[in-house]
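**Student:** Got a predicted model here, sequence first, then my questions.
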Amino acid sequence: MILLRKLLFPFAILYGFIISLRNYLYDKGIFKSYTFDIPVIVVGNLSVGGTGKTPQIEYLIRLLSPKYKVATLSRGYKRKSVGFVLADKNATAETLGDEPFQYFQKFPQIQVAVDADRCNGITQLLNQKEKPEVILLDDAYQHRRVKAGFYILLTSYDDLFCDDFILPTGNLREGRSGAKRADMIIVTKCPPEITQLAQENIRRRIGFDVPLFFSCIEYDEKVYNQNGSLEVCELKSAAKVIVAGIAKPQPFFDYLKSQNDDVMVFSDHHYFSESDILNIKNRAGDKIIVTTEKDFVRLQAVILKAQLYYLPIKSKLISNRETFDQIILDYVGTCSGNR
């Protein structure tokens, strides 16, 4: 695979040129960007997948929803619907996509919408009877037709964008210079015990003069299903099947796994077919099945409620949480439109 990526280097140069030209045309106003008279926060990345956008969006929902009417707008990756969809009582993972449906189930106080055309999605949200007061755009860092008011760029601790290269040789959707659009950078999935020296080293390597924060994934002490919960410390000693269809699932497995567990790995946003479901059920027998929260929203309708559990996660800022929160609250509180 590494050799193939090196052989594809000329295509990476061509792709990088095309993306750079596109960004230049947006920067110069030749391609039109649209602004909206409402605070719009983008959470995204330069690389493909696995940087922790979902827990970061959820962090912002918890921060903002007690004070403001919040809406999330996502593309709705791998959903079976088209166009603009606003979540209601009939919503499913198939109509919204797994991550938006997860937001909808966890945060009934907010509006959850999907639309591949973010401009149309925002317009539709603002035409609702109950208009949002702030919109969170999920995975829209490269969606230049919307000029948001605040950009949060995520990069994984073990796969920093400053050490990567553009697709297909590397994993970047656009060149490293795309980070200049960020108002804030968060290094995600850090070791909880990361030292100040390590943080300063990363700060120097990234190089951009914007607020930089470090976060880790915080796993819940319990797994849950629709009937109740189990303590993880008790669950670890029980024989079980662990299922994950997410990018970079190893930390999830490490947190739950014991020696006799059966681990089943699927691709990110995997659509579980009938044969997949049958295989999971056969391998589990009467054992407990534990999966990620994102996978749970797709599996809960097809596996016994008493057998299937999920493990919640949160994004936790390692330091300077008050500063982070204040930056976000100041932007939303003082913004009457986008820059």
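**Tutor:** Structure received.
**Student:** going forward, measure contacts and count neighbours with C-alpha atoms only.
**Tutor:** Will do.
**Student:** Run through the residues that contact Phe9.
**Tutor:** Applying C-alpha atoms under 8 Å, 6 or more residues apart in numbering to Phe9 gives the contacts Pro168, Thr169.
**Student:** what's the distance between it and Thr155?
**Tutor:** 23 Å (C-alpha to C-alpha, to the nearest Å).
**Student:** And for Leu212?
**Tutor:** Using C-alpha to C-alpha, one gets 11 Å for the distance from Leu212 to Thr155.
**Student:** ok, these two, which is more surrounded?
**Tutor:** Set side by side, Leu212 and Thr155 show more neighbours around Thr155, with 24 against 19, by other C-alpha atoms under 10 Å.
**Student:** can you tell me how far the more buried one sits from Ala182?
**Tutor:** Remark: distance between Thr155 and Ala182 (C-alpha to C-alpha) = 12 Å.
**Student:** just to revisit the earlier point, next, show the common contact partners of Leu212 and Thr155.
**Tutor:** Once C-alpha under 8 Å, 6+ apart is applied, the residues that Leu212 and Thr155 both contact turn out to be Ile185, Ile186, Val187.
**Student:** let's bring in a second one:
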Amino acid sequence: MKILRYILFPVMPFYYLITWLRNLLYDLGIKKSKSYPFPVICVGNLSVGGTGKTPMIEYLIGVLKDDFKVATLSRGYKRKTKGFQLGDDQASAEIIGDEPFQFYNKFKDEVLVAVDADRQNGIQQLQNLPNAPEVILLDDAYQHRKVKAGFNILLTTYQTPYFSDWVLPTGNLREPRRGVNRADIIVVTKCPENLSDIDKKKVLKRINSKENQDVFFSRIVYSNMLISAEKTMAVNMLRSFTLVTGIANPKPLVCFFNDKNLKFEHLNFKDHHEFSQEDINVFSTKEVIVTTEKDFARLKCYPGLKNKLFYLPITVAFDDEPRLCAIVKAMVNSYEK
């Protein structure tokens, strides 16, 4: 794969030019963006996948849901439906996509979960509802510039920061690095647990944020308990198991289990993998399966996996969470209800 990316290096300037020109047309107002008189918060990245958007959206839900009517709006990647879909009792990964389905499973009684590839239409459909939301969280919409969010949160991982990357196809960036200028908050995600102040300063120097931008560092926090459809189990009770992942970057999860000296095999699938019946048949032969929350939502419907399938919950911890919370709430409260 790396060799192919080097071979495609001559293509990179053309991709750079196209994405740069597209953004310029929006910046100049030649291509139109629509803004809204209520809070629309966009969570996204410059790179392709794996930066921690899902836990960031869940964090924002936790911050806002007790004081505001909140909705999430995603594209619904790899779903088998088209147009606007609102999560309801019939929701599944096939109908609304795996990550929105995770939101729905966790927050269905507290927030609205919707999908629409056309974010403008999705926002309009949400506003037409009798219980219209007061705040909309846009999941993975940083490049969807037809919508001008009131607040942009850009995520970049500590291991592969945008400032050390290249645009596609040689690198992983969806657009040139200067796209960071649209961000109100920049979050460096998946940091080591004991990241030193010196290392933070090195990253801050490379980011070189503007006066109107705030930068935060975050890390993944793994639970010590595994959850299944019917029970829980302490991680340290595991003897041997099969780890099944269908996410962009499973390395931190693998490192978590390795650090605990646990014995496991890893069945690694690409992000948003559509599990086949052949996959399920293989899983059915395993004694204990541990997976991610996103993959659990898709796999739990198979009866043969019911008593052996667990997921490991994760949360995100910030270096200065009270300040982040205050900034988000202040932005939302700046709009008249």
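**Tutor:** Happy to help now that I have it. All values derive from a computational prediction rather than experimental measurement.
**Student:** TM-score of the superposed pair?
**Tutor:** Structural agreement between the overlaid chains, expressed as a TM-score with TM-score structural alignment, normalised by the length of structure 2, amounts to 0.96; 331 aligned residues with a C-alpha RMSD of 1.2 Å.
**Student:** What about Asp139 of structure 1, how many residues nearby?
**Tutor:** Based on other C-alpha under 10 Å, the number of other residues close to Asp139 of structure 1 is 20.
**Student:** which residues does it contact?
**Tutor:** Residues Val42, Val43, Gly44, Asn45, Lys53, Ser74, Arg75 are the ones in contact with Asp139 of structure 1 under the rule C-alpha under 8 Å, 6+ apart.
**Student:** How about the contacts made by Leu21 of structure 1?
**Tutor:** Shown here is Leu21 of structure 1, which makes no contacts under the criterion C-alpha under 8 Å, 6+ apart.
**Student:** Which secondary structure element is home to it?
**Tutor:** Taking DSSP states H and E as the definition, one finds Leu21 of structure 1 inside helix 9-27.
**Student:** Can you name every helix or strand that the helix or strand harbouring Ser315 of structure 1 contacts?
**Tutor:** In the assignment (DSSP H and E), Ser315 of structure 1 maps to strand 313-317. Under the contact criterion of 3 or more C-alpha pairs under 8 Å, 6 or more residues apart in numbering; DSSP states H and E, the helices and strands touching strand 313-317 of structure 1 comprise helix 53-64, strand 212-219.
**Student:** according to the alignment, the last one goes to what range in structure 2?
**Tutor:** What it means is strand 212-219 of structure 1. Following TM-score structural alignment, the aligned partner range for strand 212-219 of structure 1 in structure 2 is 215-222.
**Student:** repeat for the longest one
**Tutor:** The alignment of helix 53-64 of structure 1 onto structure 2 (TM-score structural alignment) spans residues 53-64.
**Student:** Identify the residue nearest whatever residue of structure 2 lines up with Arg75 of structure 1 in space, chain neighbours excluded?
**Tutor:** Taking TM-score structural alignment as the alignment basis, one finds that Arg75 of structure 1 is matched in structure 2 by Arg75. Leaving aside its chain neighbours, Arg75 of structure 2 sits nearest to Ala117 (4.4 Å; criterion: C-alpha to C-alpha, 6 or more residues apart in numbering).
**Student:** Tally up the residues packed near the counterpart of the one you found in structure 1, please.
**Tutor:** For Ala117 of structure 2, the aligned position in structure 1 is Ala116, judged by TM-score structural alignment. Taking other C-alpha under 10 Å as the criterion, the count of residues near Ala116 of structure 1 is 17.
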